[in-house]
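Chemist: Predicted model and sequence below, questions to follow.
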Amino acid sequence: MTELGQRLKETRESQKLSLEDLQRITKIQKRYLVGIEEGNYSVMPGKFYVRAFIKQYAEAVNLNPEELFEEYKSEIPTTTNEQLPDQLSRVRSKRQISARGSKILEMVPVLLVSLFIVGGLFTAWWLFQKYDVAQTPEETELATREESEYQETDKIPPDETAVDTNEGTNDEAPEEDTEQVEEVTEEDKVDQAPAYTLSLVESSGSAATYKLENTDKFTVDVSVSSGGETWLDIKNQLGNSFYYDMMRDGQTQTFDFTNESQVIFNVGRTLDTSLAINGEPFKYPIEPKDEVKQSITILFTPTQE
C-alpha cells in the first residue's frame, strides 16, 4: 500500500465511511477505490483516469486534491497529456501560428468568394445557352410553317407588325422564367453558405488544434452515448476549468464559449462521446477506434461587425 493510499484509507475510516458508501458518493466502482488505496493503478481503465478518481476520492473525504497531488506526485503516474510539449497542451495564440499557416488561412475567404463568382457566371452562361437553344428550333419551325401556308393559299402575308407584336409577347414569358430561375439559384447559394469555418491548424499524436472563424458565436454540445461513459476536462489557456468530471449513459452538456478565445477539450473516451460546434457535428481528427483519448484545442476568432 502506498503512503497516499494509506492516508486516504485512514481518512475514510475516521469518517466512518465504508467502500460501499464511498462508491455511492463518487459513482466510482469499488474495485477502483480499492486499487487507489492499495496503490494498484493497473486496475484502472487508463492512466488518464487515475488522477480523476483520486481527485473525486479526496473531495469525498474532505481532502484538498491539489495538495495531495503535490505531496505524493512521485506515487501518481503521469498522463499522456502531461507528457506532451507545453505548446500542444495549451492553446497557441495567433502569434505562435506559423507565417505560412496564417497566409493560407487568409487566402481561404478569397478563394471562397472567387468560387462563388465563377459559379454564378457559369450558371448565368448555362441558362443563357439553354434559353437560346430552346427558342431557336421554335422560331425556325414557325417561319417554315408560315411560308408553307402562304404558298398553298396564295394569300398576302399578314402585316409584319402584327407578327412582331406576337413574337414580342411570346418572348416576354421565357425572360420572366429565366429571372425566376436566377433568383432561385441565388437563394440556393445563400442556403448552401457555411454557418462557420472550422479549419485544422496542426495535429501531433492524439492532440489537434483547430481555428473557428466566420461566426460571432462559439457553443459546444457534448453528449455521451447510451450505456457509455467518459472523463471530460474542459479549460482555457489560462487553466480556468469549465468542466472536470465524468459523464455517463446519455448525459448531455451545453457550453457557451463566445467570450473565450482559446478552449481545450480533453476527452477520455471518444468512442462514447459526441461533440457539436454551433449545432454542427464535429468529426475527431483521428478515428475513435484508433485513438480513444484525444485532446482538441479550438482557437476562436469572432466575426467583427
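Modeler: Yep, it's here. Just so it is clear, the structure is predicted and the values come from calculations on it, not from any experiment.
Chemist: rest of the way, CA atoms for contacts and neighbours
Modeler: OK.
Chemist: could you pull out the strands for this protein?
Modeler: 197-204, 207-213, 219-224, 229-236, 241-248, 252-256, 262-267, 273-277, 280-281, 294-300 (DSSP state E).
Chemist: and these, which is most packed in?
Modeler: A comparison of those by mean neighbour count, using mean count of other C-alpha atoms under 10 Å, puts strand 294-300 on top with a mean of 23.
Chemist: for that one, packing partners?
Modeler: Of the remaining helices and strands, those touching strand 294-300 by 3 or more C-alpha pairs under 8 Å, 6 or more residues apart in numbering; DSSP states H and E are strand 207-213, strand 262-267.
Chemist: okay if I get the ones you listed as TSV plus distance to residue 136?
Modeler: Formatted as TSV, these follow (distance: least, C-alpha to C-alpha, whole Å):
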stretch	distance to residue 136
strand 207-213	49
strand 262-267	61
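Chemist: right, so of those strands, which gets closest to residue 34?
Modeler: strand 262-267 (24.9 Å; C-alpha to C-alpha).
Chemist: distance of residue 230 from residue 244?
Modeler: 11 Å (C-alpha to C-alpha, to the nearest Å).
Chemist: can you redo the strands of the chain as JSON lines with distance to residue 189?
Modeler: Listed next are those as JSON lines, based on distance: least, C-alpha to C-alpha, whole Å:
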{"stretch": "strand 197-204", "distance to residue 189": "16"}
{"stretch": "strand 207-213", "distance to residue 189": "20"}
{"stretch": "strand 219-224", "distance to residue 189": "25"}
{"stretch": "strand 229-236", "distance to residue 189": "36"}
{"stretch": "strand 241-248", "distance to residue 189": "38"}
{"stretch": "strand 252-256", "distance to residue 189": "29"}
{"stretch": "strand 262-267", "distance to residue 189": "31"}
{"stretch": "strand 273-277", "distance to residue 189": "22"}
{"stretch": "strand 280-281", "distance to residue 189": "19"}
{"stretch": "strand 294-300", "distance to residue 189": "26"}
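Chemist: also this one, for the comparison:
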Amino acid sequence: MSQMNEERNQTIGQELQEARLEKGLSLDDIQQVTKIQKRYLQAIENGQFDQLPGPFYERAFVRQYANAVGLDADSFIKDHAIETKDVAPDLEKAHVDADNVTRAGMRKEVPSTADRTKSLMPKVLIGAAIILIIGIIWALVASFAGATRSQNDSSSVSVTSSAVSEQKASSSAAKSSEDEAAKKASEEKKAADKDTIKLGPSQVTGNTVKYSGIELPQNKDTDMTLNATADVWTQITDVNGGVLYNGTLKAGANQVIKIPATSKGVTMQIGNANVLKVKLGQEDVKLDNNGTIVWNANLQFKR
C-alpha cells in the first residue's frame, strides 16, 4: 500500500470517528466487534497510520472499522484510494490476550516496583534532610529563649510576695491563652491541608496527558465534575479496571463522578476533548490536548 499523506490520513480518521460517535459507540465497542486493539483504533482516528503494526494492516483495519460503524467498506476504501502492497503481516510479536484481542508488537515497557522505588529515593532523602534542619533550628531557638528567660529572672529586682504571685498568675493565663490559640490555628491548618487537592505538573505523550502525582484528601471520596459545551463521549475507568462512568454527555450538562477514597488513579478516554471541562474538587484539570479531538488523560493519585 502506498504511503498516505498526512491530510488524507486525518480525513479518514475524522470520518470514521464521526460515524462512530453518531452511532453512540465507544472505542471499546469497536474493539469488541473488530478484535483490533484499541490503541490502533485511536491511531486510525488520529490519522497516525505510522503507529499501525505495518502497511499490511492499514487497508484491513480501515475496512473492519468502516464495517463496524455501518459504512460501505468497499466504497470507503475506493473513495480514499487506500491500497496495500503485497506483503505478509509481521506477526513476529503477535499474541492473543485473555480478552481475545489480537495484538501485534507495540508492547510497552512497564517500570518495575524497584525502578519506581529507586526514583522516589532522592525525594525521600531531601524530605528527611529538611525535617532535620527544621528540628535543629527549633532546638537552637528554644535554647536561646530559655537562656534569655533565665538571665531576665536573675536580674529581676526583689518584689513583694503578693506581687510575684500576681505576676505569675497573669503570665500563666497569658501563656495558656497563647497555647490555645496556637493549637487552634495548627488544627485549622492541618484540616485545610488535609482537604487540599494539588494536581502537580502534567506531561503529554502522544495523545495522552498524564498527571503522576495528584494529592487528594485521605480517607475521603473526591468529586470529579465534567462539564460539556457540546455533546461529548467519555469513559472513566479506575486503575483496577472498574468503570466509573461511560456515556455521552450532552451540551450544557454537568456530570459528577465519585472517586473512591481507595482509588490510586483513573484513566479517561474522551471522544470530543475540545468541548470538555474537568475538575477534581475545585481544581481545574487541564487536558493539554492542543486541539486534538480524541484524547486520553491518565490521573495518578497520592494519598
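Modeler: It's in. Not measured: the values here are computed from a predicted model.
Chemist: Any idea what the TM-score is?
Modeler: After superposition, the two chains reach a TM-score (TM-score structural alignment, normalised by the length of structure 2) of 0.50; 224 aligned residues with a C-alpha RMSD of 5.3 Å.
Chemist: The helices and strands packed on strand 294-300 of structure 1: which one's closest to residue 280 of structure 1?
Modeler: That would be strand 207-213 among those, by C-alpha to C-alpha, at 12.4 Å.
Chemist: any idea of the angle that closest one forms with strand 294-300?
Modeler: Between strand 207-213 of structure 1 and strand 294-300, the angle comes out at 20 degrees (axes from the mean of the first three to the mean of the last three C-alpha atoms, to 10 degrees).
Chemist: And strand 207-213 of structure 1, what does it pack against?
Modeler: Against strand 207-213 of structure 1 (3+ C-alpha pairs under 8 Å, 6+ apart) you get strand 197-204, strand 294-300.
Chemist: Next, format those as a markdown table and append distance to residue 99 of structure 1.
Modeler: Conversion of those to a markdown table gives the following (distance: least, C-alpha to C-alpha, whole Å):
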| stretch | distance to residue 99 of structure 1 |
| --- | --- |
| strand 197-204 | 12 |
| strand 294-300 | 16 |
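Chemist: Out of those strands, flag the one nearest residue 60 of structure 1.
Modeler: strand 294-300 (27.6 Å).
Chemist: can you give me the angle the closest one makes with strand 197-204?
Modeler: Going by the same axes, to 10 degrees, strand 294-300 of structure 1 makes 140 degrees with strand 197-204.
Chemist: quick one: the nearest residue to residue 208 of structure 1 once chain neighbours are set aside and residue 100 of structure 1, what's the gap?
Modeler: In space, and not counting its chain neighbours, residue 208 of structure 1 is closest to residue 296: 5.2 Å by C-alpha to C-alpha, 6 or more residues apart in numbering. For residue 296 of structure 1, the distance to residue 100 of structure 1 (C-alpha to C-alpha) stands at 22 Å.
Chemist: And residue 110 of structure 1, by the same measure?
Modeler: Distance from residue 110 of structure 1 to residue 100 of structure 1, by C-alpha to C-alpha: 16 Å.
Chemist: Then residue 192 of structure 1?
Modeler: 29 Å.
Chemist: Quick check: the residue nearest to residue 208 of structure 1 touching residue 265?
Modeler: Yes - applying C-alpha atoms under 8 Å as the test, residue 296 of structure 1 and residue 265 come out as touching, 5.0 Å apart.
Chemist: anything in contact with each of the two?
Modeler: Residues touching both residue 296 of structure 1 and residue 265 (C-alpha atoms under 8 Å, 6 or more residues apart in numbering): none.
Chemist: Flag every buried residue along stretch 6-24 of structure 1.
Modeler: For stretch 6-24 of structure 1, a neighbour-count test (16 or more other C-alpha atoms under 10 Å) marks 8-9, 11-12, 19, 22-23 as buried.
Chemist: again with stretch 6-20 of structure 2
Modeler: 9-10, 12-14, 16-17, 19-20.
Chemist: With stretch 139-151 of structure 2 instead?
Modeler: Buried residues in stretch 139-151 of structure 2 (16+ other C-alpha under 10 Å): none.
Chemist: for structure 2, what spans make up the helices?
Modeler: Assigned by DSSP state H, structure 2 shows helices spanning 6-22, 27-34, 38-45, 55-68, 73-79, 113-154, 161-194.
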